[in-house]
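Chemist: Next one to model:
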Amino acid sequence: MKSFIPALLLGTVIFQGCSAPADSVTAEHNSPDLVGYLDSSSKEDQLSGGARMIPISTPKGEYKVWTKRVGNNPTMKVLLLHGGPGGTHEAFECFDSYLPKEGIEYYYYDQLGSHYSDQPNDTSLWQTERFVEEVEQVRQALGLGKENFYLLGHSWGGILAMEYALKYQDNLKGLIISNMMSSVPAYNTYAEEVLGPQMAPEVLAELKQIEANNDFSNPRYMELLLPNFYTKHALRMPVAEWPDPVNRMFNHMNQTVYVQMQGPSEFGIRGNASLKNWDRSADLPKIKVPTLTIGGEHDTMDPEHMKWMASQFPQGSYLYCPEGSHMAMYDDQKTYFNGLVKFIKEVDSEAKSKAL
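Modeler: Predicted coordinates for the structure are as follows:
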């Protein structure tokens, strides 16, 4: 396996954030009760600053996963599903710069096998269906429900979020699928036909040869990927300027989980990877809750596919990040968060109006 940077996996359309980044949301959204938001006096996690290890049951025994609550809001609570598989919550730490000032409560969470949670060696645990049941157990432990529960999944977390919604959408208030397509075969085609040819032919040829030789530990593989792929489609900044949370997430990646589910290649999901044939495109209309898809112009995922996804949900909307890549929450940050906050608050406002 290569060194420290794997890929980040993984109705009427309403468009959000399609032009220049906005600096703020509407005025009525900008007045959270700061005292109440910061009050943890009635919380069982007060002693630990919101952090909790939550016990979960699996077919192979009992384990614990790490979560951390930020803020209080009775009607807007967002559980964050990180990428990888095998990544960590750390890639979401930029949310601290945006969601607290909007009064939105959110939860960091390391999935089983990830750095802050238990890391069992049993590879039979790394199955999408089991991860779905894990998320449901976490939801129950955190006390999230239909009246307040938003689920945000980024990359692989987007796959997990879709799978969760298809089984447990009655528990959801809103769903956000960030930088993830609904079909791995379609993603493979996009990587092969669109992303690869954007490289210099000699670079692409050398990368393909390394992959054909199954020589993923070759330092040359990453030497070519960093300037020719990662800084163009994963995070559009010079590597030396990548934010600390992103670097920590990559350094903490569980390679065993990642390779088993995503595979070693950076041009799609191939080989014996368990996600290779995953495709939920035909099932998207079954997800009835308000759903936001987020895509970036320079993403590893096809932004047009993510736009199409929004049209398949009965209550779908699409947030386009014109400067964004796969980690648009960093390289098109204002567009990303302005659109995300707008979606969460509009869903909340509509729910309150219906309750009157």
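Chemist: Could you use CA atoms for every contact and neighbour count after this?
Modeler: OK.
Chemist: Tell me where the protein has strands.
Modeler: 14-16, 51-58, 61-70, 77-81, 105-110, 149-154, 174-178, 291-296, 316-321 (DSSP state E).
Chemist: For D279, see how far away the residue lying closest to K288 once chain neighbours are set aside is.
Modeler: Nearest non-adjacent residue to K288, counting by C-alpha to C-alpha, 6 or more residues apart in numbering: P314, 5.7 Å away. Noted for P314: a distance of 19 Å to D279, by C-alpha to C-alpha, to the nearest Å.
Chemist: doesn't E105 make contact with V78?
Modeler: Yes. Counting by C-alpha atoms under 8 Å, E105 is a contact partner of V78 at 6.3 Å.
Chemist: And P285, how far from K167?
Modeler: On the measure of C-alpha to C-alpha, P285 and K167 end up 13 Å apart.
Chemist: for Q119, same thing?
Modeler: 26 Å.
Chemist: And L79, by the same measure?
Modeler: From L79 to K167 the distance is 17 Å (C-alpha to C-alpha).
Chemist: again with E90
Modeler: 27 Å.
Chemist: More neighbours: which of the two?
Modeler: Remark: of E90 and K167, E90 carries more neighbours, 21 against 14, as counted by other C-alpha atoms under 10 Å.
Chemist: Please generate a structure for the following sequence too, so the two can be compared:
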Amino acid sequence: MTTSRLLLACFSFLLLLGCQSKTTEDSVRLNYLDYSKSDDQATGGIRMIPISTPAGNFKVWTKRVGNNPKIKVLLLHGGPGGTHEFFESFDGYFPNESIEYIYYDQLGSYYSDQPNDNRLWTNERFVEEVEQVRKALKLDNSNFYLLGQSWGGILAMEYALKYQKNLKGLIISNMMASAPAYNKYAEEVLGPKLDPTVFAQIKAFEKNKEYTNPKYMELLMNHYYTEHILRKPVNQWPESINRAFKHLNPAVYVYMQGPSEFGITGDATLKNWDVTQRLKTISVPTLAIGAQHDTMDPKHMEWIANEVQNGRYLHCPDGSHLSQYDDQKHYFPGVIQFLKDVDNGTFKKS
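Modeler: As a prediction, this is how the structure comes out:
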């Protein structure tokens, strides 16, 4: 075969591959909102999934948006005891990219069963719940991406440490790998940035365990949350965020996290959680997301990306803890690019 014929053959082969890829993309986009061949068509993608636990059987709420056989993102919300409503901004970005995503309220959350049993609120039990949800939704390592934000990031890390063989990709959004490090950052870095009088009042309330005092939450909301949770005045917070906080289950939240986002305090069960020494065992492609004004140290988030075997770091310079709302111009392009790079086999660690 002459050189010219060889070059022509190679060009034709590459052109064919490109056409096949384009055909696949067009097919996914064309069928993205077609629920006609699915058993959840009648409910608009909603499924109540049975969950078996040591304390009995319950059901958790899920809602699928779109169809994409290659990219399916299960969303793990914060809290603990929060809801999928923290993710509703995804509706403005994922459908346009034909990314399938699944909203999911964990057990104890507003749209799922809410048993009153503290034996259920452990990392280990939640990991097994996620695994049962994965199986029910028929997700596997050819398409299954897990995105956890805040407490959901803890759950995502714990899941990956046990079940990474089931994952195609992992996204850790706005969550450090150590609760003690998170507490230290709140106490030594963020707290002193507050007005000294406000900081002193907050510490006094916590010292006296006056967590239910309305003044305590008022101080946090107006001086800490608007700087480090969502960087907008409270009266400008999105309706979905207000709804999510309204639906927060305090029984689960206080038991595991404590009374507020100002560190994990009191007898909260997550107070000593730390997986920093185990992250190096995670080999699945991983995106760690940090934000400049977050309650979580962005340098620690970058460290996570370097500690796992195949990590990439996404920095949100204008964002805080809910950077999916206050820094969307960096958050969503970075997440979407990660999903597409892993899907296309072009992912490179940072």
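Chemist: Could I get the TM-score for this pair?
Modeler: Superposed pair, TM-score by TM-score structural alignment, normalised by the length of the second structure: 0.91. Supporting alignment: 326 aligned residues with a C-alpha RMSD of 1.7 Å.
Chemist: picking that back up, mind putting the strands of the first structure into a markdown table with distance to R270 of the first structure and mean neighbour count?
Modeler: Output for the strands of the first structure, formatted as a markdown table (distance: least, C-alpha to C-alpha, whole Å; neighbours: other C-alpha atoms under 10 Å):
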| stretch | distance to R270 of the first structure | mean neighbour count |
| --- | --- | --- |
| strand 14-16 | 33 | 17 |
| strand 51-58 | 27 | 16 |
| strand 61-70 | 29 | 18 |
| strand 77-81 | 23 | 26 |
| strand 105-110 | 25 | 24 |
| strand 149-154 | 20 | 26 |
| strand 174-178 | 22 | 28 |
| strand 291-296 | 23 | 29 |
| strand 316-321 | 28 | 27 |
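Chemist: To which residue of the first structure is Q106 of the second structure aligned?
Modeler: By TM-score structural alignment, Q106 of the second structure lines up with Q111 in the first structure.
Chemist: Just give the number of residues close to its match.
Modeler: Q111 of the first structure - counted by other C-alpha under 10 Å - has 28 other residues nearby.
Chemist: Surely it is in contact with V65?
Modeler: Yes. Assessed by C-alpha under 8 Å, Q111 of the first structure is found in contact with V65 at 6.3 Å.
Chemist: Check the alignment and tell me where E163 of the first structure lands in the second structure.
Modeler: Checking TM-score structural alignment: E163 of the first structure goes with E158.
Chemist: State the distance from the closest residue to its match other than its chain neighbours to R134 of the second structure.
Modeler: Closest residue to E158 of the second structure apart from its sequence neighbours, by C-alpha to C-alpha, 6+ apart: V127 at 6.8 Å. For V127 of the second structure, the distance to R134 of the second structure equals 11 Å [C-alpha to C-alpha].
Chemist: Between these two, point out the one with more neighbours.
Modeler: Using other C-alpha under 10 Å as the criterion, V127 of the second structure and R134 rank with V127 on top: 20 against 16.
Chemist: Is it correct that that one is in contact with L155?
Modeler: Yes. Between V127 of the second structure and L155 there is a contact under C-alpha under 8 Å: 6.6 Å.
Chemist: give me every residue that touches the equivalent of the residue nearest to K288 of the first structure over in the second structure.
Modeler: Matched to the second structure by TM-score structural alignment, P314 of the first structure sits across from Q309. Contacts of Q309 of the second structure were listed using C-alpha atoms under 8 Å, 6 or more residues apart in numbering, and they are K280, T281, I282, S283, V284, P285.
Chemist: Buried subset of these, written for PyMOL?
Modeler: Here is the PyMOL command that picks out the buried ones among the contacts of Q309 of the second structure, judged by 16 or more other C-alpha atoms under 10 Å:
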select buried, resi 280+282+283+284+285
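Chemist: Redo the contacts of Q309 of the second structure as a markdown table? Include distance to F90 of the second structure.
Modeler: Below are those laid out as a markdown table (distance: C-alpha to C-alpha, whole Å):
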| residue | distance to F90 of the second structure |
| --- | --- |
| K280 | 30 |
| T281 | 30 |
| I282 | 26 |
| S283 | 27 |
| V284 | 23 |
| P285 | 21 |
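Chemist: Just name the closest of the contacts of Q309 of the second structure to L14 of the second structure, please.
Modeler: Comparing the contacts of Q309 of the second structure against L14 of the second structure with C-alpha to C-alpha places P285 closest, at 26.7 Å.
Chemist: Distance check, the alignment partner in the first structure of that closest one against V347 of the first structure.
Modeler: Using TM-score structural alignment, the equivalent of P285 of the second structure in the first structure is P290. Note on P290 of the first structure: its distance to V347 of the first structure, by C-alpha to C-alpha, is 7 Å.
Chemist: which residues are common contacts for those two?
Modeler: Listed as contacting both P290 of the first structure and V347 by C-alpha under 8 Å, 6+ apart are K173, G174.
Chemist: before we move on, the earlier item: how much space is there between the match of P285 of the second structure and M329 of the first structure?
Modeler: Taking C-alpha to C-alpha, one finds P290 of the first structure at 21 Å from M329 of the first structure.
Chemist: same deal with K101 of the first structure?
Modeler: Applying C-alpha to C-alpha to K101 of the first structure and M329 of the first structure gives a distance of 16 Å.
Chemist: More neighbours: those two, which one.
Modeler: Remark: of K101 of the first structure and M329, M329 carries more neighbours, 26 against 16, as counted by other C-alpha under 10 Å.
Chemist: and the counterpart of that one in the second structure, what does it touch?
Modeler: Mapped onto the second structure by TM-score structural alignment, M329 of the first structure lines up with Q324. Residues in contact with Q324 of the second structure (C-alpha under 8 Å, 6+ apart) are F87, S89, F90, Y331, F332.
Chemist: Count the residues that sit near the last one.
Modeler: In this case it means F332 of the second structure. When neighbours are defined as other C-alpha under 10 Å, F332 of the second structure has 19 of them.
Chemist: hmm, back to that, can you tell me how far the match of E163 of the first structure sits from Q164 of the second structure?
Modeler: With C-alpha to C-alpha as the criterion, E158 of the second structure and Q164 of the second structure are 10 Å apart.
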